[in-house]
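**Q** This is the structure alone, sequence omitted:
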């Protein structure tokens, strides 16, 4: 039974990774597409390739997901695997709901919410202090830093290019956006694919198919990288419209700054803090930051409010679905 559950968990984890890819494809390319720096198809191909590369650059975020959210020590293998399975169902469900309504919610927090909800339903311990340090505080500060940094960098760019020809400046920033979009896609793969690696690694550790000393197996890294890349290539047009046009009409300079600032925030959290932050929160807040340099009323705050509500609801909603799934599935499989 445990082997079959591991197979199901791996399949569900890769399915979550795929939904993460098409749900969050907009994170990397919406600004470049909306400013016409890249065509949609070229942007998706570039994002898929950079997602794959980013997924192979580190494992620190994956280790955090595997070892710092739910305490599986001492839990029966069967219970631990059902908790992981139900956590993935909760995360996938919330991803699909928010994708349908075009809301750029966080796949990261959907997964963490699912783990917390299923873990509590299964009577397992939760690493509260680690969740506060690695999830809650970055969830609060990353968007604030993204907004503030994007605002001030954009002000600096506007001052530096205040006497430049608008047409030439736009043309140059469109070219520069190819690099900034690639950097953002690399950060997306670095952050989001590792969360799937962490979940699969957690399941493998539970039944002894992997060891903490050897780390995450290569096949897990490659499978997670491939799944998120395929998902990204399939696109996420509903959310792309929200990020690229509904929050604010972006120009190439603002698109470049938003992407560059977001990429820096993602890299710092992955390589320095080892924190699983949301690429969605980071790029959305950066877009708001560069938009606010026009004037505060240039940002469509009604759309921003709806996005904010989705952010707040993500962890409890995914946790609720995962807990319900556990109470349904565990007796059946038990």
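**A** Right, received. Where do you want to start? Here the structure is a predicted model, which means the values were calculated and not measured.
**Q** make it CA atoms for all contacts and neighbour counts henceforth
**A** Will do.
**Q** Please identify the helix or strand for residue 267.
**A** helix 252-268 (DSSP states H and E).
**Q** I'd like the next helix or strand past that helix.
**A** Past helix 252-268, further along toward the C-terminus, the next helix or strand under DSSP H and E is helix 279-291.
**Q** Pull out the buried residues from the following helix or strand past that next one.
**A** Going down the chain from helix 279-291, the next helix or strand is helix 301-333, by DSSP H and E. For helix 301-333, the buried set under the neighbour-count rule, 16 or more other CA atoms under 10 Å, comprises 301, 304, 307-308, 310-311, 313-326, 330.
**Q** before we move on, what about stretch 2-19?
**A** So, applying 16+ other CA under 10 Å, buried residues of stretch 2-19: 5-6, 9-10, 12-19.
**Q** In strands, which of these fall?
**A** When DSSP state E is applied, the buried residues of stretch 2-19 are split such that none fall in strands.
**Q** okay if I get the residues you listed as CSV plus distance to residue 77?
**A** Supplementary listing: the buried residues of stretch 2-19 in CSV, determined by distance: CA to CA, whole Å:
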residue, distance to residue 77
5, 10
6, 10
9, 13
10, 15
12, 18
13, 18
14, 21
15, 22
16, 22
17, 23
18, 26
19, 27
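**Q** For the chain, identify the residue most remote from the centre.
**A** residue 163 (38.0 Å; CA atoms, centre = their mean).
**Q** helix or strand for the residue nearest to residue 5 when sequence neighbours are not counted, which one?
**A** Spatial nearest neighbour of residue 5, excluding adjacent residues (CA to CA, 6 or more residues apart in numbering): residue 81 at 6.6 Å. Mapping residue 81 onto the secondary structure by DSSP H and E places it in helix 77-100.
**Q** Second structure for comparison follows:
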């Protein structure tokens, strides 16, 4: 680490900040259903998830290698490019957390990296084949595969337990949920912590600290694992509420089916080196499990806003990163200006979040429709659900009432 410059140190710290936001942003992936069904108390759930995220960070480096040596051409990458990419990813993470929408931290990071690279060296610096095969295809396939698996698993659990005592069955599945939630947390560590490892390794390659194609150094693995574990322990309560109560109402059997299906998809993709979105996998599994119970429903208004956010993640993070890269290219003052902008934006988002606090004490309350600029923009481009539209058309118009006239003297 003796060759690390001040700029490279700033990039590494920023990457760990992103890893921290990734932790609290994606805690819902592992623990939302466990918390919503009462299998674990909220604080206990996030503590368990934090420990297993840390353990998972040490199990593999395949995804880290995809980020550090596959997504973009290393020869055209500078520390300024990586810094700009992280700015785009962090801001998108915080905005979607503010409005309680589960979105992909992975895609925010990759969108930022792609946008900053294009702004720096052009489209030739992006390996399009890797983007398609290891990013875009898994992004579409993961929620579909996890959702279908969770729906079939939920139906199977209800079929197996139809002649058993409901209370005893629910108790058993709550225990199963704890185990499956731990598996999702472990899978999250093996996949998402590696993305920060990959981005730091890419920065070290750009700064000529390690050779191209190198595995992440041990200190990178340790620091990335600790950062994501700390973020996880804080708990992304806003997104946990959406995943646990906003998409559908889950019983313990469904929660177990959702978590087991999601963990299987995530662990398989990590082993293959696919930079999979754990958010997409877990959200798809929750919706599939919701449909797996007879009479179960999915709140498609919330799901549609979430889908729109997924579609905006890559381009939104990419545009912010591209603008940041343009400023950082102006020299030291440009890097300082972008850093100040990032810090100011983070502080502003935090203060806005304090207007309506969501924490472990109220995470299972009925979700209210989120308000704010980002949600308004998403809602503006989101068509109303078919059921809502039919109800609106069928509803009789309310009679107009005249306001009382003022008394005359």
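**A** That came through fine. Worth saying up front: this structure is predicted, and the values here are computed from it rather than measured.
**Q** re earlier: ok, the residue farthest from the centre of structure 1 to residue 169 of structure 1 distance?
**A** For residue 163 of structure 1, the distance to residue 169 of structure 1 (CA to CA, to the nearest Å) stands at 10 Å.
**Q** for residue 316 of structure 1, same thing?
**A** 45 Å.
**Q** Repeat that for residue 5 of structure 1.
**A** In this structure, residue 5 of structure 1 and residue 169 of structure 1 are separated by 56 Å, where distance is defined by CA to CA.
**Q** from the middle of its chain, how far away would stretch 196-216 of structure 1 be?
**A** Using CA atoms, centre = their mean, to the nearest Å, the mean C-alpha position of stretch 196-216 of structure 1 is found 21 Å from that of the whole chain.
**Q** which residues sit against that stretch?
**A** With CA atoms under 8 Å, 6 or more residues apart in numbering as the contact definition, stretch 196-216 of structure 1 has outside contacts at 2, 6, 9-10, 13-14, 16-17, 59, 61-67, 72, 77, 80-81, 84, 217, 220-221, 224.
**Q** cool, and stretch 320-337 of structure 2?
**A** With contacts defined as CA under 8 Å, 6+ apart, stretch 320-337 of structure 2 is touched by 80-81, 83-89, 112-113, 115-120, 338.
**Q** go on, stretch 31-50 of structure 2?
**A** With CA under 8 Å, 6+ apart as the contact definition, stretch 31-50 of structure 2 has outside contacts at 27, 30, 174-175, 177-178, 181-182, 185-186, 228-235, 240-241, 243-245, 250-252, 255, 259, 360, 364.
**Q** so where is that stretch in structure 1?
**A** Under TM-score structural alignment, the counterpart of stretch 31-50 of structure 2 in structure 1 spans residues 29-48.
**Q** And stretch 82-91 of structure 2, by the same measure?
**A** Here stretch 82-91 of structure 2 aligns to structure 1 at residues 84-93, judged by TM-score structural alignment.
**Q** what's that stretch in contact with?
**A** Residues outside stretch 84-93 of structure 1 that contact it (CA under 8 Å, 6+ apart) are 8-9, 12-13, 15-16, 19, 107, 110-118, 199, 203, 318-323, 325-326, 329.
**Q** Using the three-state scheme, assign the residue farthest from the centre of structure 1.
**A** In terms of secondary structure, residue 163 of structure 1 is coil; the call rests on DSSP: H, G, I helix; E, B strand; the rest coil.
**Q** What does it correspond to in structure 2?
**A** When the two structures are superposed using TM-score structural alignment, residue 163 of structure 1 falls opposite residue 163 in structure 2.
**Q** what about its match, distance to residue 157 of structure 2?
**A** Between residue 163 of structure 2 and residue 157 of structure 2 the distance is 11 Å, computed by CA to CA.
**Q** Next: residue 268 of structure 2.
**A** Counting by CA to CA, the gap from residue 268 of structure 2 to residue 157 of structure 2 is 23 Å.
**Q** residue ranges of the helices in the stretch 51-200 of structure 1, please?
**A** In order along the chain, the stretch 51-200 of structure 1 carries the following helices (DSSP state H, counting those that start in this stretch): 60-67, 77-100, 107-121, 128-131, 137-160, 166-188, 194-207.
**Q** ok, the spatially most central residue of structure 2 to residue 182 of structure 2 distance?
**A** Within structure 2, the residue whose C-alpha comes closest to the C-alpha centroid is residue 104; the distance, by CA atoms, centre = their mean, is 3.6 Å. Distance, residue 104 of structure 2 to residue 182 of structure 2, by CA to CA: 20 Å.
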